[in-house]
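Chemist: turn this into a structure:
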Amino acid sequence: MQEPPTDEGNSWTLVEASQAGDVRAFGELYERYHDVVFRYVLFRMGDRSFAEDITQETFVRALRRIGSVSYQGRDIGAWFVTIARNLIFDYVKSSRYRLESTTSEIVELSPATGGPEQQVLDNATNSELLASIDKLNPDQRECIQLRFLRGLSVAETAELMDRNEGAVKALQHRAVRRLAQLLPEGLR
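Modeler: Okay, the predicted model is just below:
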């Protein structure tokens, strides 16, 4: 097992101090990583108050479990983001939340086309596309949303999904193939 670096400004030094009961050290971790976690949740969910709640819950859970974390060659921020990610998944899986994207958001991003008839067709197409995306498994759905609806790069998607770039490319490929199967014949 690797040993964490021990320089003075290192986050793992703060983790070890927190594990020994130093409340100020955990406060310093909170200050360093609060914005990272908040931005991650806000980006994923798009709701500021939800992001604030999940960020706070992330650090409450981290404080409770700080004794169980050990150095694995990565920055402690990855652990905080993993906790936040799991909280989001728990919330999304619960009946309190249903992933919805309005078709008007997608239409606003598309180039202007013809008149009202074309807009009705575009809305119907977007509705079918979103319904098909909702039928994907959770990993495929997340990949498609990050890559195509949010416009992230493969590297950014890999970082958010905690996977390597090759895995994201393969997941994206499988998701697009599955979407092609799910879309009605006239929209493929």
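Chemist: for the rest of this, base every contact and every neighbour count on C-alpha atoms.
Modeler: OK.
Chemist: surely residue 5 meets residue 12?
Modeler: Yes: contact criterion CA atoms under 8 Å: residue 5 and residue 12 qualify, at 7.0 Å.
Chemist: between the two, who's got more neighbours?
Modeler: For residue 5 and residue 12, the more surrounded residue by other CA atoms under 10 Å is residue 12, and the numbers stand at 21 against 13.
Chemist: buried set for whatever helix or strand that one lives in?
Modeler: Here residue 12 is covered by helix 11-19, with elements defined by DSSP states H and E. By 16 or more other CA atoms under 10 Å, the buried positions in helix 11-19 come out as 11, 12, 13, 14, 15, 16, 18, 19.
Chemist: I'd like the structure of this one too, to check against the first:
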Amino acid sequence: MITEANGATPSSDTREPALIALALAGDREAFGQLYAEHHPAVLAFVYRRVRNRQVAEDITGETFLNAWSKIHTFTYRGVGFVGWLITIARNKVIDHCKSSQRREFGVADMLGFDEDPTVSTEEVVLLSLDEDEVREALTRLIPAQRDVITWRFLRQRSVAETAQAMNRSEGAIKTLQSRAMTSLRDRLGVAA
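Modeler: From the prediction side, this is the model:
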């Protein structure tokens, strides 16, 4: 089983570490289950950056192909498998933008709408910070706070889905998330 330096499991979801261990051993079915679990989050991440469904699907596919070919390099560092996938996806998006001969402008770009209105302030802050800083700050949170941030922002789950996964009420998740974000901002030195 994959564990953190302090011996704790990486999240309250015990199924994912087992799937990761099987995938690391070359089990394609286990990787397929990880794909099914994380594909929506990776696709959403990529789509928000490229704003083209077909390009987003292509980059997401490349991300998972790259992940499978490099699965042996995965190590748990505090944000889990989806964080690793998002890192690969981010690099693929950067490569795509650099290699594009021309930039296509959509109507939203011409009107000056650069951000997806559904992206929360918390997501903007987390995505703009250095990944290593965020990982380090996450390790200093209490486990429940770390889990709620992982579920809500790294796995991009709803409050209801997070509540179900963590066996808590939606109200408790909202409170825990608020406290977790305050703690994370304090540890990162980010103004509210």
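Chemist: next one: the counterpart of residue 69 of structure 1 in structure 2 from residue 21 of structure 2, what distance?
Modeler: By TM-score structural alignment, residue 69 of structure 1 lines up with residue 74 in structure 2. Distance from residue 74 of structure 2 to residue 21 of structure 2, counting by CA to CA, to the nearest Å: 10 Å.
Chemist: spell out the secondary structure type for the residue nearest to the spatial centre of structure 1.
Modeler: Nearest to the mean C-alpha position of structure 1, counting by CA atoms, centre = their mean, stands residue 44 at 4.6 Å. Following DSSP: H, G, I helix; E, B strand; the rest coil, we place residue 44 of structure 1 in the helix state.
Chemist: quick one: what's aligned to it in structure 2?
Modeler: Using TM-score structural alignment, residue 44 of structure 1 pairs with residue 49 in structure 2.
Chemist: what of residue 23 of structure 1?
Modeler: Match for residue 23 of structure 1 (TM-score structural alignment): residue 28.
Chemist: cool, and residue 14 of structure 1?
Modeler: So, by TM-score structural alignment, residue 14 of structure 1 is matched to residue 19.
Chemist: touching, residue 48 of structure 1 and residue 39? I think so.
Modeler: No: taking contacts as CA under 8 Å, residue 48 of structure 1 lies outside contact range of residue 39: 9.4 Å.
Chemist: helices of structure 1, residue ranges please.
Modeler: For structure 1, applying DSSP state H gives helices covering 11-19, 23-45, 48-65, 76-93, 103-109, 116-134, 138-144, 154-161, 165-182.
Chemist: could the ones you listed go into JSON lines alongside distance to residue 1 of structure 1?
Modeler: Shown next, in JSON lines, are the helices of structure 1 (distance: least, CA to CA, whole Å):
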{"stretch": "helix 11-19", "distance to residue 1 of structure 1": "15"}
{"stretch": "helix 23-45", "distance to residue 1 of structure 1": "23"}
{"stretch": "helix 48-65", "distance to residue 1 of structure 1": "20"}
{"stretch": "helix 76-93", "distance to residue 1 of structure 1": "16"}
{"stretch": "helix 103-109", "distance to residue 1 of structure 1": "47"}
{"stretch": "helix 116-134", "distance to residue 1 of structure 1": "41"}
{"stretch": "helix 138-144", "distance to residue 1 of structure 1": "30"}
{"stretch": "helix 154-161", "distance to residue 1 of structure 1": "24"}
{"stretch": "helix 165-182", "distance to residue 1 of structure 1": "25"}
